[in-house]
Each structure stands twice: as C-alpha cells, then as structure tokens.
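Trainee: could you look at this predicted model? Sequence included:
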Amino acid sequence: MSQLPTLVIFCKRPLAGQGKQRIAATLGKLPALEIATALLDCALEDAEAWPGKLVLSPASAADQQWAAGLLQRDCRVVPQCEGNLGKKLNYIDQLLRLEGDTSLLFIGTDAPEHSRSHYQELIGLFTETDMLFSPAADGGVTAMGCNQPWPELSGLPWSTPQLGTDLVAACQSEGFQVAFSSACYDVDTAADLARLQVSIKHDARPARQQLLQRIESLLD
C-alpha cells in the first residue's frame, strides 16, 4: 500500500421513525432521532480528522445533496444502490475501484467508540493483509477494510450474530488473507447507550461529549 486507505462512511439521513428502532422501542422515536443525529456527528468528526481521502455514501441518491453539505473538507459523495448491505458494499467498492481507489476502509455511523488509536491500528493493518475487520461484540463488525475487491457479499446473513464468521469465510474462500483489529462495539439498544456513558466519559472529542450529554439527559 503506497498511500493511506480511503475512508468510506455509509450513512443515513436521520429521520423520525427511521433507524435505531430498538432504541425507539425503549425510549421513543424522538430520543432515537436525537441519538442517531449525535452518532452521525461522531462519524463526521472522524471524517474531518481522517488523514486520507474520504467518501460519504448516503443510503439514497435522494440524499446526495444533503450529504454533500455535511463536511467542511473535500470529499466525494457516492450514493448507495438498492438492496441489502452486502449488495451496497459490493456496488460502492466496484465504483471506487473504477475511480482509482485501491485500499478502502468502510465504517457506518454507529461506532462512536472508534478512537484515534483504533483508526491508527486499522491503517497499520492495511500494510499486512488483504482484508481486515474490527469485530463487534454482537458478532458483526464495526469496520471492514480491503486491499482487494470484496467477494460477493449479498448472500451473507447481515444483522445476525453469524455475520462476522461468514464474512471472514467468504474472504478466505477467495484466497484472501484476513486480519483483525481490536474489538469494538456498535450502538443498537438502550443498553449500549448505558455502556457509552462509561466508555466515552473521558473522550475529549467534541461530538463524543455532545453524545454523552444527550445520553445522560435521556437516561438520568
């Protein structure tokens, strides 16, 4: 790898009643919207700090203009296609490789515990392997990187505890070397918010502190 990987952030426009449904079921639709917005701000904070190239990938082409106004820094906006997450990943991966990107790191907007040191760990793995993953506690992943095109991903069991295992198997079946960073967490439930009260308490990044304040106002 001769240059830093391109960071690709899959994002959804926060809207009431859409996304974070398990949080909404516990705390209500408006609190879930507030959390989704604060989580997006954390991912955008990471985007502003990313030392390499950046792509924002909104869930819908209708949100391309919205995504284009989210950041102060230069970035490309490449909307996702229809289909499940695997199909979207294959689609964006193929498009960006046609534009000349060779090393790609994909994240979503639900892992605010990604620290600066965690990102540096991920960057370092790009020099050692074909594919890399940050395992999530629920069996999924919070980040996934590739120096080679992803294998076919649309048939994998997305949003299930089996995903991480099957994702690795799909890569290894194509002969790709796989490596792992330290594990992390994503945010799906009110219990995850309670964990964040502890884990990001001393994280000085402004968006993390704003997320912490929002969580404390909802849970305390």
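Mentor: On my side now, so go ahead. Given the structure is predicted, the values throughout are model-derived calculations rather than measurements.

Trainee: contacts and neighbour counts: CA atoms only from here.
Mentor: Noted.

Trainee: now the helices for this structure?
Mentor: Along the chain, the stretches classed as helices by DSSP state H are 21-27, 29-49, 64-68, 85-98, 116-125, 163-173, 190-199, 206-219.

Trainee: what comes up buried for the longest one?
Mentor: Judged by neighbour count using 16 or more other C-alpha atoms under 10 Å, the buried positions of helix 29-49 are 29, 31-47.

Trainee: could you do the third one as well?
Mentor: When burial is assessed from 16+ other C-alpha under 10 Å, helix 64-68 yields the following buried residues: 64, 67-68.

Trainee: any idea which of those is closest to residue 206?
Mentor: residue 67 (20.6 Å; C-alpha to C-alpha).

Trainee: the closest one and residue 94: what is the separation?
Mentor: Taking C-alpha to C-alpha, to the nearest Å as the measure, residue 67 falls 20 Å from residue 94.

Trainee: ok, now residue 157?
Mentor: Distance from residue 157 to residue 94, by C-alpha to C-alpha: 21 Å.

Trainee: distance from stretch 170-181 to the middle of the chain?
Mentor: 19 Å (C-alpha atoms, centre = their mean, to the nearest Å).

Trainee: next up, a second structure to put side by side with the first:
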Amino acid sequence: MLKPALAIMSRAPSKEGKSRLGAVLSPAQREALQWAFLEDTLDKVSRLTEFERYLAVTPSGDLNKLAKKLEFGGRVMPQSGGNLGQRMHDIAERLFLTGHAPVILIGTDVPALPPSYLQKALYLLEQSDLVFGPALDGGYCLIGMRYFEGRVFDGISWGSEKVLEETLKICEENKLSYGLLECLMDIDRPGDLLALMRQYENKKIDIELIPARTIRFLKSIEIRNLLYEEH
C-alpha cells in the first residue's frame, strides 16, 4: 500500500481564468493572481511528508509549461475532460487504482490553507468514509476518501451554493459516514480578495500561513482602492 495521496486540482493559469474577478482585475492580473494562488498552495503542501503529492492540471496540454515553471516536488498529472465532478471522480479513481489510500483532493482557491487542515482530514478518515472541508460559498475546498466512492460526484449542481448540501445528502442516502472540517473562505469574488487582505492586516492569519505571493500581488495592485473604485 502506497502513502495517502494528496491531489491539488488546478487549472493552468491563464488570462481567461477567474472570470468572476473581471470587474476589478484585468486578464493579465487574473493570470498573475492564479499563479500566486497555485504557488502559495504548493508551498503549504510541500511541508507534508505523510502524503504522496500530485498536481492535477487542466488543460492537459499545459503540463510541461507548469512543470518547468513550478518547483514542485510531487508528480504532475492531467485532468480528464468533463465538469468538475467528472474530473474529480477521474483523479480520485486513478489514484486509488495506483494503490494510494486514503485520497484527498483540494483546489488552489484557499491560498492560506493550513497544513494542519490536511493532517486533520487524514485523521478523520481513520473514522469516516469521507471527509469534507466546507467553503463559505456552499461548496467544499477539500474532499477526502478512505476508499473510492464515485457516487458523491453524481448529480451535483456544480458551481452553485448547494454543492456541499447535495453531496452530504448522497452520503446520507447511501449510509456513507463523513467528517466535517472547519469552514474556510475560498476566493472567487472581488469581496473575497478584500476579506483576505483584512485577515492579513488584522493579523488573523498565522505568520507561517501567510500566502506571501498572493498578499504581495494584492498589495502591488492596491486591491482596496480597486474595490472602492468599483463601487
């Protein structure tokens, strides 16, 4: 049996990404922010020796570009096509078939994600079939599985505020036990950027968890002024 697997699900940074931030950020700024999110996330997970780490990328044609730019000590793998649920289903199934167990999937929209959050998820999987890290927008920023369970990706309203609610309903209907971590804020909208800066300025983020590249970028574009201009 191999180590537990941790897969970081990411789109290759591009000017088309993070479109919900288009009201305050230019295409080039959105791409720069995506790079900051990705690199800050990889920096956090690099400290976790209990996992075999994977970076799962879409579009798959950008694998070489990412591998060259990032100093990532894990493996890079392509995501399949389809919606988010289909892509997570595929990555989780492939990692279990490789021999990993448990398997945990995260995204890159929580750049201040504590490494201890992932360690707690691993602990909860000793007692539960699944574990979820709820997000404030009604989705989840982490899903972990003790064994492969593809049903939790079926029939979900991806991108809506009902993602976690619908997923937990599937768990309950199929008598799958699950654990819940603390709720975190993922960053999708302009107000989320300001909330992150406020957490940083008010010292609400532990110094070792500060997403340095993301904060540096937000300072460089004077995000507070941009948000005031929007209103």
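Mentor: Looks like it arrived, so ask away. Note that the structure is predicted; figures quoted are calculated from it, not measured.

Trainee: could you get me the TM-score between them?
Mentor: For this chain pair, the superposition-based TM-score is 0.90 by TM-score structural alignment, normalised by the length of the first structure; 217 aligned residues with a C-alpha RMSD of 2.0 Å.

Trainee: ok so, going back, any idea which of the helices of the first structure is most buried?
Mentor: Highest mean neighbour count among these (mean count of other C-alpha atoms under 10 Å): helix 29-49, with a mean of 20.

Trainee: quick check: that one aligns to which part of the second structure?
Mentor: The aligned range for helix 29-49 of the first structure in the second structure is 27-47, by TM-score structural alignment.

Trainee: outside of that stretch, which residues touch it?
Mentor: Stretch 27-47 of the second structure is contacted by residues 10, 13-19, 21-22, 53, 70, 72-73, 108-115, 209, 211-214, 217 when judged by C-alpha atoms under 8 Å, 6 or more residues apart in numbering.

Trainee: turn the helices of the first structure into a markdown table, including distance to residue 136 of the first structure.
Mentor: As requested, the helices of the first structure are exported to a markdown table (distance: least, C-alpha to C-alpha, whole Å):
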| stretch | distance to residue 136 of the first structure |
| --- | --- |
| helix 21-27 | 17 |
| helix 29-49 | 17 |
| helix 64-68 | 26 |
| helix 85-98 | 16 |
| helix 116-125 | 13 |
| helix 163-173 | 8 |
| helix 190-199 | 12 |
| helix 206-219 | 19 |
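
Trainee: so which of those gets nearest residue 153 of the first structure?
Mentor: helix 85-98 (4.4 Å).

Trainee: how close does residue 61 of the first structure get to residue 19 of the first structure?
Mentor: 18 Å.

Trainee: also residue 192 of the first structure?
Mentor: 15 Å.

Trainee: next: residue 13 of the first structure.
Mentor: From residue 13 of the first structure across to residue 19 of the first structure, the span is 9 Å (C-alpha to C-alpha).

Trainee: what's the answer for residue 46 of the first structure, then?
Mentor: 21 Å.

Trainee: ok, residue 53 of the first structure next?
Mentor: Here the criterion is C-alpha to C-alpha. By it, residue 53 of the first structure lies 27 Å from residue 19 of the first structure.

Trainee: could you do residue 155 of the first structure as well?
Mentor: In terms of C-alpha to C-alpha, residue 155 of the first structure sits 22 Å off from residue 19 of the first structure.

Trainee: what do you get for residue 125 of the first structure?
Mentor: The gap separating residue 125 of the first structure from residue 19 of the first structure is 31 Å, by C-alpha to C-alpha.

Trainee: which residue packs closest to residue 73 of the first structure, ignoring adjacent ones?
Mentor: Take residue 73 of the first structure and drop its neighbours on the chain: the residue closest to it by C-alpha to C-alpha, 6 or more residues apart in numbering is residue 48, 6.5 Å away.
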